[in-house]
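Next comes the sequence, and after it the predicted model I'd like to discuss.
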Amino acid sequence: MEKINERPKLFQFYTASDLWTDDHTSRQMLSLHLDEAVDVSSRNAEFIRRSVEWIASEFSIGKDSSIADFGCGPGLYATPLAKRGAHVTGIDFSARSIQHAREVADREQLNINYVKQNYLEFETDDPFDLALMIMCDFCALSPPQRKVVLDKFHKILKPTGSVLLDVYALSAFEQKQEVARYEVNQLDGFWSPNKYYGFLNTFKYDAEKVTLDKYTIIEMDRTRTVYNWLQYFSPEDLEKEFSAAGFSVKGLYSDVAGTPYDRGSNEFAVIADRV
């Protein structure tokens, strides 16, 4: 129990692959992606529709546009953007999500380049007009990982290219509470098809504005620990990271559907131009 309740050092462990590549949990994540009514793995279908409309307008998406979608999942953004004529490359390390995305592209006769890979390791010689990282993926990365991503964006974008991504705001951090919970078959069997005992420890790192949801899953034949780190940002701190990577912040919004920026919002989106 002491080990279960132990607070790790900041970003001490990185277990994203355990969530997205495990056969059972990746199946669960894909199911959540494809549930059009919920905001869990992806946002709901109506929001995505509005978001795509705004992105297409804001960045003048057309047949000559090239887009890199980091953490593309099952192609919920890549598909409608490709239907507008854009050349889209989607990168995700969930084999199940990529397989689904490719099946949709084949069925819709869309020429989308899907890459099954950790986007931290993605390399290409193709230049892009726009890089997307949606659903606050940026927040799940440590500072060194975020630097890798921003440097990668700068490298693959055209001189006039832009980044659009969203993050959790400090107002959301203030609402988080440290908790310790235990439940049989936690999250309705999300972690395993077999009986298991699930422990959740939520830790706050106040100085760094980071939270950790630490899940310990105990089954008959194995014990796993999954670490879900989230960084929360002020616009000023996010702008510093972009500036250090060679970007100029062009605009702030409350979300990736172009809602006007509200400092009290729990999330915000940023457009940054390569300089």
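Okay, I see it. Numbering: from 1, shown residues only.

From here on, just use CA atoms for contacts and neighbour counts.
Noted.

what sits against residue 213?
200, 201, 202, 203, 227, 228, 229 (C-alpha atoms under 8 Å, 6 or more residues apart in numbering).

repeat that for 10 Å
178-180, 200-204, 226-230 (C-alpha atoms under 10 Å, 6 or more residues apart in numbering).

which one of these sits closest to residue 157?
residue 230 (26.1 Å; C-alpha to C-alpha).

gap between the closest one and residue 167?
Plainly put, residue 230 is 9 Å away from residue 167 if you go by C-alpha to C-alpha, to the nearest Å.

Generate a ChimeraX selection restricted to the buried subset of the contacts of residue 213.
Buried members of the contacts of residue 213, defined by 16 or more other C-alpha atoms under 10 Å, are picked up in ChimeraX with:
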select :200,201,202,203,204,226,227,228,229,230
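
Just give me the closest of the contacts of residue 213 to residue 115.
Of these, the one sitting nearest to residue 115 (C-alpha to C-alpha) turns out to be residue 228, at 23.7 Å.

Once you drop chain neighbours, what's closest to the closest one?
Nearest non-adjacent residue to residue 228, counting by C-alpha to C-alpha, 6 or more residues apart in numbering: residue 213, 5.0 Å away.

where's residue 105, which helix or strand?
Assigned by DSSP states H and E, residue 105 falls within helix 95-108.

What is that helix packed up against?
helix 16-21, helix 23-34, helix 78-83, strand 87-92, strand 113-116 (3 or more C-alpha pairs under 10 Å, 6 or more residues apart in numbering; DSSP states H and E).

quick one: that helix to helix 23-34, angle?
40 degrees (axes from the mean of the first three to the mean of the last three C-alpha atoms, to 10 degrees).

what angle separates helix 95-108 from strand 87-92?
Using the same axes, to 10 degrees, helix 95-108 lies at 160 degrees relative to strand 87-92.

Presented hereafter is structure B, for comparison with structure A:
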Amino acid sequence: MPVTIISLTLFAALLHATWNALLHGGTDRLWSMTIMCVAIAVTSAVVALFLPLPARASWKYALLSALLHVGYNWCLVRSYQSGELSQTYPVARGSSPLLITCAAALFAGEKIALHTLGGIVLVSSGILMLAFRTRRLAMPGVKQALATGAFIAAYSVADGIGVRLSGNALSYTVWMSMLWGGLMPALYISLRDSKSLLRWRPGLLSAAVGGLVSLLAYGIIIFAMDAAPMGAVSALRETSVLFVAMLGYLFFGEALTFRKLLACAVIVTGTLIMG
């Protein structure tokens, strides 16, 4: 992978960890996630006015990805309601790179170099090591986190194919994000009501900023998947768990153990092998 793509993907990983920490720190995570999506939809709609439409062949993938993103949001919120940030996040992120690599080979015809596959395995193994505590997975939120990982793999492959058919990575990103951001409030209203969504609450501004950070982070990832193998980009993106482990320690009082440090070393090794 080119050094530029690696650097951009690692920056996106930092952004991703930041908005997840903002979401985890909220008192009403479903509402916070929905506000993030509203900010994403509004920003994407404005940007879309200045861009050409993506190619028609990519439209079905944009819609599919938007629907999968809503499922991802719901599972992520549920996992954070019952588990620690530094436990559930690694399970969700660590389960996706190998799934994406297999799906990309099956549906997109990607051929993965042996050293890249080795790096992906190391990164995924290190991430999953972060999720273990005394040789056992922490039970709260694990099922939801695994479901989140499956949604990550599904929408990543859909976007990886869609962006390559779109003719314009930025156009594809903003249109998919606009669809995704518009669908999430519909889910919220179906589960609760419209009044509680529109009411002013503390944390509204931070949730909106989190949405913009999320949009930037995923836009970088889609750009990277247009230029490099999906599995490798996904594995690099999942190094966000390194930043999450540190944020969990600094802001949420979660332990930074030897096991976590060892897992970080495994992840860095895998990243260097892929690079």
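Yep, that arrived. On a predicted model such as this, the values are computed, not experimentally measured, just so you know.

Overlay the chains and give the TM-score.
For this chain pair, the superposition-based TM-score is 0.30 by TM-score structural alignment, normalised by the length of structure 1; 132 aligned residues with a C-alpha RMSD of 6.0 Å.

Show me which residues of the helix holding residue 105 of structure 1 are buried.
For helix 95-108 of structure 1, by 16+ other C-alpha under 10 Å, it's 95, 96, 97, 98, 99, 101, 102, 104, 105.

Using TSV, lay out the residues you listed together with distance to residue 66 of structure 1.
Below are the buried residues of helix 95-108 of structure 1 laid out as TSV (distance: C-alpha to C-alpha, whole Å):
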residue	distance to residue 66 of structure 1
95	23
96	24
97	21
98	19
99	22
101	18
102	18
104	19
105	16
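
what's the most distant pair in those residues?
Comparing all pairs in the buried residues of helix 95-108 of structure 1 by C-alpha to C-alpha, the longest separation belongs to 95 and 105, at 15.2 Å.

so residue 151 of structure 1 is in which element?
Per DSSP H and E: helix 143-156 holds residue 151 of structure 1.

which is the next helix or strand following that helix?
Following helix 143-156 of structure 1 toward the C-terminus (DSSP H and E): strand 157-169.

Tell me the spacing between residue 47 of structure 1 and residue 54 of structure 1.
11 Å.

what do you get for residue 188 of structure 1?
35 Å.

Give me the more crowded residue out of those two.
Ranked by neighbour count (other C-alpha atoms under 10 Å), residue 188 of structure 1 and residue 54 place residue 54 first, with 17 against 10.

Let's verify that one: helix, strand, or coil?
Put simply, residue 54 of structure 1 is helix when judged by DSSP: H, G, I helix; E, B strand; the rest coil.

Count the neighbours of the closest residue to residue 265 of structure 2 other than its chain neighbours for me.
Excluding its sequence neighbours, the residue lying closest to residue 265 of structure 2 (C-alpha to C-alpha, 6+ apart) is residue 126, at 7.7 Å. Neighbour count of residue 126 of structure 2, defined by other C-alpha under 10 Å: 28.

In this structure residue 126 of structure 2 contacts residue 262, no?
Yes. Residue 126 of structure 2 lies in contact with residue 262 (C-alpha atoms under 10 Å); the separation is 7.9 Å.

coming back round to it: among the contacts of residue 213 of structure 1, which one lies nearest to residue 24 of structure 1?
The closest of those to residue 24 of structure 1 turns out to be residue 226 (C-alpha to C-alpha; 14.1 Å).

give the contact list for the closest residue to that closest one other than its chain neighbours.
Excluding the flanking residues, the one nearest residue 226 of structure 1 by C-alpha to C-alpha, 6+ apart is residue 215, at 5.1 Å. Applying C-alpha under 10 Å, 6+ apart, we find residue 215 of structure 1 in contact with 4, 181-182, 186, 191, 198-202, 224-228.

Tell me who's in contact with residue 42 of structure 2.
48, 174, 177, 178, 181, 182, 212.

and it, what helix or strand is that in?
With DSSP H and E as criterion, residue 42 of structure 2 is part of helix 29-48.

Ok, residue 229 of structure 1 next?
Here residue 229 of structure 1 is assigned to strand 223-233, by DSSP H and E.

elements contacting that strand?
If contacts are counted by 3+ C-alpha pairs under 10 Å, 6+ apart, strand 223-233 of structure 1 sits against helix 16-21, strand 157-169, helix 170-175, strand 197-205, strand 210-218, strand 267-274.

Just the buried positions in stretch 240-251 of structure 1, please.
242, 243, 245, 247, 248, 249.

Now the last one: closest residue in space, sequence neighbours ignored.
To tie it back to what came earlier, the one meant is residue 249 of structure 1. residue 272 (4.1 Å).

Verify the contact between the one you found and residue 242 for me.
Yes. Contact criterion C-alpha under 10 Å: residue 272 of structure 1 and residue 242 qualify, at 7.5 Å.

joint contacts of the two?
Counting by C-alpha under 10 Å, 6+ apart, the residues touching both residue 272 of structure 1 and residue 242 are 163, 248, 249.

since we're on the first one, how many residues are nearby?
For residue 163 of structure 1, the number of neighbouring residues by other C-alpha under 10 Å comes to 24.

Helix, strand, or coil at the nearest residue to it once chain neighbours are set aside?
Nearest residue to residue 163 of structure 1, sequence neighbours excluded (C-alpha to C-alpha, 6+ apart): residue 131, at 4.8 Å. Counting by three-state DSSP, the backbone at residue 131 of structure 1 sits in strand.

Residue 131 of structure 1 contacts residue 55, correct?
No. Between residue 131 of structure 1 and residue 55 there is no contact under C-alpha under 10 Å: 11.4 Å.

The residue of structure 2 most remote from its centre is in what secondary structure piece?
Going by C-alpha atoms, centre = their mean, the residue of structure 2 most distant from its centre is residue 195, 28.7 Å out. Using DSSP H and E, residue 195 of structure 2 maps to helix 194-198.
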